[in-house]
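Visitor: sequence and predicted structure below; questions after.
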Amino acid sequence: MHVFDAAAVHAALSWQFLIEALRKGHLGEMPASEVVVQSDPAGGEAQFVTLPGWANGGPIVVKMVGVFPQNAVLQPPQPAVQGLVALFDGKTGGPLLIADGAAMTARKTAADSALGAAILAREDVEDLLVVGAGALAPHFAEAHLAARPSLRRVTIWNRTPSRAEAVAAQLREKGIDAVVGDDLDDAVARADVVSCVTMSDKALVKGTLLRPGAHLDLVGAYLPHLREADNAALTRGTIFVDSRNNMQGGGDLSQAVASGAITWNAVEADLFELVQGKREGRTGADQITVFKNNGGAHLDLFTAAALSQTLG
């Protein structure tokens, strides 16, 4: 059995390789998957999540992760999501590999949104705005740049400017033109691609400010009470999701549906339908596209399978 620590995961899974692996994974059927969520028995915000997935005729994955929002304020900070991902042979049940869960989650989650952008964002986009400056933020910037090479500039916005500057500095060290956005509304109005990676419980992105032709990537609101974009963003935009299986759990869509702003029929397609050509993606240069990244064990399976391919 092979063991991948965080550095080995990041080194093995280049963005171009992983985005293409996810694309190929979506050419098949949705793997069988489950989600088991346990909440902190002490009543805190933390959760422990177990996600098994099994592809028809293929491998089995089990992701075991803790979601600890308070980790960001620890000294030194730790990833809010960390744990392990294990891949097993689908015919014998034998273990094939085990990998660092935080690195796998960062790689998988960012590549999921990057695949959405590769399909839905315009080919001439230049300005990327990343809303949020947590552990995932630099990965999302790099993944979007890989998916849309026309992107030239990256703006990082965070409620705490010093954290945004830390992410921007990290990107600049890699030769990326990255700056801090002082005013979120102004940054949204200028961006071609807006990627939200936060734990916000109120809408941050105002839909009225989105440019014609913009692509909005919503990642962080994975629970019903969380929210990253307002109703105007969802009514102005054409909505896509990575998977219809998980779309009811996140706050952006569920709150908009509960308010009557949209219905679930507003979701135009998921990645399986888009990759397989069953539904159309972007249909015009001025169309605003909204992609809700919900995650799921199937993405962990595709990512772990891609990692196994690097073993030769």
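Guide: That came in fine, so what should we check first?

Visitor: drop to CA atoms for contacts and neighbour counts, all remaining ones
Guide: Noted.

Visitor: show me what the helix or strand hosting Leu234 is in contact with.
Guide: Under the criterion of DSSP states H and E, Leu234 resides in helix 231-236. With contact meaning CA atoms under 8 Å, 6 or more residues apart in numbering, helix 231-236 is reached by Val205, Lys206, Gly207, Thr208, Leu210, Leu253, Ala256, Ala261, Ile262, Ile288, Val290.

Visitor: ok, which stretches of the stretch 1-150 of the chain are strands?
Guide: Using DSSP state E, counting those that start in this stretch, the strands of the stretch 1-150 of the chain run over 2-4, 32-33, 36-39, 47-54, 60-67, 81-88, 95-100, 127-131.

Visitor: report the buried members of the contacts of helix 231-236.
Guide: Buried members of these, counted by 16 or more other CA atoms under 10 Å: Val205, Lys206, Gly207, Leu210, Leu253, Ala256, Ile262, Ile288, Val290.

Visitor: can you pull the contacts of the residue nearest to the spatial centre of the chain?
Guide: By CA atoms, centre = their mean, the mean C-alpha position of the chain lies nearest to Thr109, the distance being 3.7 Å. Applying CA under 8 Å, 6+ apart, we find Thr109 in contact with Asn293, Gly295.

Visitor: how far away is it from Trp264?
Guide: Computed as CA to CA, to the nearest Å, the Thr109 to Trp264 distance reads 23 Å.

Visitor: again, but for Ala214
Guide: On the measure of CA to CA, Ala214 and Trp264 end up 22 Å apart.

Visitor: got it, and Ala106?
Guide: 28 Å.

Visitor: now swap in Ala187 and tell me
Guide: Note on Ala187: its distance to Trp264, by CA to CA, is 29 Å.

Visitor: which of these two has more residues huddled nearby?
Guide: Neighbour count, other CA atoms under 10 Å: between Ala187 and Trp264, Ala187 has more, with 24 against 14.

Visitor: and here's the other structure:
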Amino acid sequence: MLVIPDDKVIAALNYADLIDALEKMFCSDYELPVRHHHFYTIKEQQENALILMPVWNKTYLGVKQVIVAPNNHTRNIPAIHAAYTLWDAVTGEQLAMMNAAQLTSRRTACTSALAAKYLAPADARRLLVVGGGKVAKHLVQAHSAVRNYESIEVWMRNPDKLKAFITELEKEGIRVTAIENLEEAARKADVISTATLSPTPVIKGEWLKPGTHLDLIGSHKPDTRETDDTAITRSHIFVDTREGALHETGDLAIPIKTGVFDPADVKADIRELCLQQHPGRTSAGEITIFKSAGLAVEDLAAALLVYNSYTGA
């Protein structure tokens, strides 16, 4: 069994290549069981989550094991730690193991960018990224692979993290602007991509101009949300999967529980978009939301990209 080092994982996960690999995977045949969630409380009365995410096709089987520890920001370490194991689905032979931190953050950002390929305005020029975690650090590059943005703005609660983030992107030749007034930036943005652990809305529906695409990545629990009821009622809703997004994430679970949103009103999931079973955006003034809960099949697509790159397959 191969143990693939982090530098090889990062090298293999080029944003454009990963978006393409994800699209091809969504158009293929695979089995995707509902992932397992287990919540546990540590001595500090902090609730962490253990997530087990299996998926398989006729050739490969993969499982990701994830720990989400929301209070890790107080320790200055990532909130998410994960490992990925890839097997031969026919023989059961273990093929590879890898740290899934980069795998997770990059495939999450690239799945959102893939959705934006179908849902963001074709002439989108202003991108707003909200959040300072591991996923947020990849959203600028991922979204820029599907649209030609003239202005990219970033908002984070922590000004030191924001400064470091901008410096890092500048080293890659990417120009972004730090903002302080989130409402003002949101009202002007064509695409807003949020990846926070906020328990309450950070983006208000009244801020969204006609034609905006709102990409919601955070809120992995049914009692937390990144946007409000107004955004939900004003928008056409798309999801990665109905099974996950409608029940695991507060952005949709809360308005469903209160009767604000009917699950039957979901327009399409990401697989249906990729298979062109739904056209995606249908008008210039349409406000769209893509809610991501994260899928094991995304990890498999990314892990295979890494594995094939590492083995030269």
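Guide: Sure, I can see it. The shown structure was predicted, so the numbers you read here are calculated from the model rather than taken from an experiment.

Visitor: TM between them?
Guide: Once superposed, chain against chain, the TM-score is 0.94 (TM-score structural alignment, normalised by the length of structure 1); 308 aligned residues with a CA RMSD of 1.5 Å.

Visitor: re the thing from before, return the subset of the contacts of helix 231-236 of structure 1 lying in strands.
Guide: Judged by DSSP state E, the subset of these located in strands is Val205, Val290.

Visitor: let me know the closest of the contacts of helix 231-236 of structure 1 to Phe240 of structure 1.
Guide: For the contacts of helix 231-236 of structure 1, the minimum distance to Phe240 of structure 1 (CA to CA) is 6.0 Å, reached by Val290.

Visitor: quick check, that closest one in contact with Leu210.
Guide: No - the criterion here is CA atoms under 8 Å, and Val290 of structure 1 misses it with Leu210 at 10.8 Å.

Visitor: with structure 2 overlaid, report how far the lengthiest helix in structure 1 is off on average.
Guide: Across structure 1, the helix with the greatest residue count (assigned by DSSP state H) is helix 101-120. For helix 101-120 of structure 1, the mean deviation from structure 2 after alignment is 0.9 Å (mean CA distance after the TM-score superposition for structure 1).

Visitor: could you check the angle strand 81-88 makes with that helix?
Guide: Helix 101-120 of structure 1 and strand 81-88 are oriented at 80 degrees to each other (axes from the mean of the first three to the mean of the last three CA atoms, to 10 degrees).

Visitor: now helix 101-120 of structure 1 and strand 60-67, what's the angle there?
Guide: Here the directions of helix 101-120 of structure 1 and strand 60-67 differ by 110 degrees (the same axes, to 10 degrees).

Visitor: contact partners of stretch 176-186 of structure 2?
Guide: Contacts made with stretch 176-186 of structure 2 from outside it, assessed by CA under 8 Å, 6+ apart, are listed as 128, 151-155, 162-163, 166, 169-170, 192, 203, 207-208.

Visitor: so that stretch aligns onto which residues of structure 1?
Guide: Stretch 176-186 of structure 2 corresponds to residues 178-188 of structure 1 when matched by TM-score structural alignment.

Visitor: for that stretch, buried residues please.
Guide: Ala178, Val179, Val180, Gly181, Leu184, Ala187, Val188.

Visitor: reformat those as CSV; add distance to Val36 of structure 1 and secondary structure.
Guide: Formatted as CSV, these follow (distance: CA to CA, whole Å; DSSP: H, G, I helix; E, B strand; the rest coil):
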residue, distance to Val36 of structure 1, secondary structure
Ala178, 38, strand
Val179, 39, strand
Val180, 38, strand
Gly181, 38, coil
Leu184, 36, helix
Ala187, 38, helix
Val188, 36, helix
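
Visitor: narrow the contacts of helix 231-236 of structure 1 to those in helices?
Guide: Leu253, Ala256.

Visitor: which one of the contacts of helix 231-236 of structure 1 sits closest to Pro41 of structure 1?
Guide: Closest approach to Pro41 of structure 1 among the contacts of helix 231-236 of structure 1 (CA to CA): Leu253, at 28.3 Å.

Visitor: out of everything not next to it in sequence, what's closest to the alignment partner in structure 2 of that closest one?
Guide: When structure 2 is aligned by TM-score structural alignment, Leu253 of structure 1 is paired with Leu252. Nearest non-adjacent residue to Leu252 of structure 2, counting by CA to CA, 6 or more residues apart in numbering: Leu246, 5.4 Å away.

Visitor: dump the residue contacts of that neighbour.
Guide: By CA under 8 Å, 6+ apart, the contact set of Leu246 of structure 2 is Leu252, Ala253, Ile256, Pro263.

Visitor: map Thr235 of structure 1 onto structure 2.
Guide: Using TM-score structural alignment, the partner of Thr235 of structure 1 in structure 2 is Thr233.

Visitor: so how far is Glu206 of structure 2 from its match?
Guide: Using CA to CA, we find Thr233 of structure 2 at a distance of 11 Å from Glu206 of structure 2.
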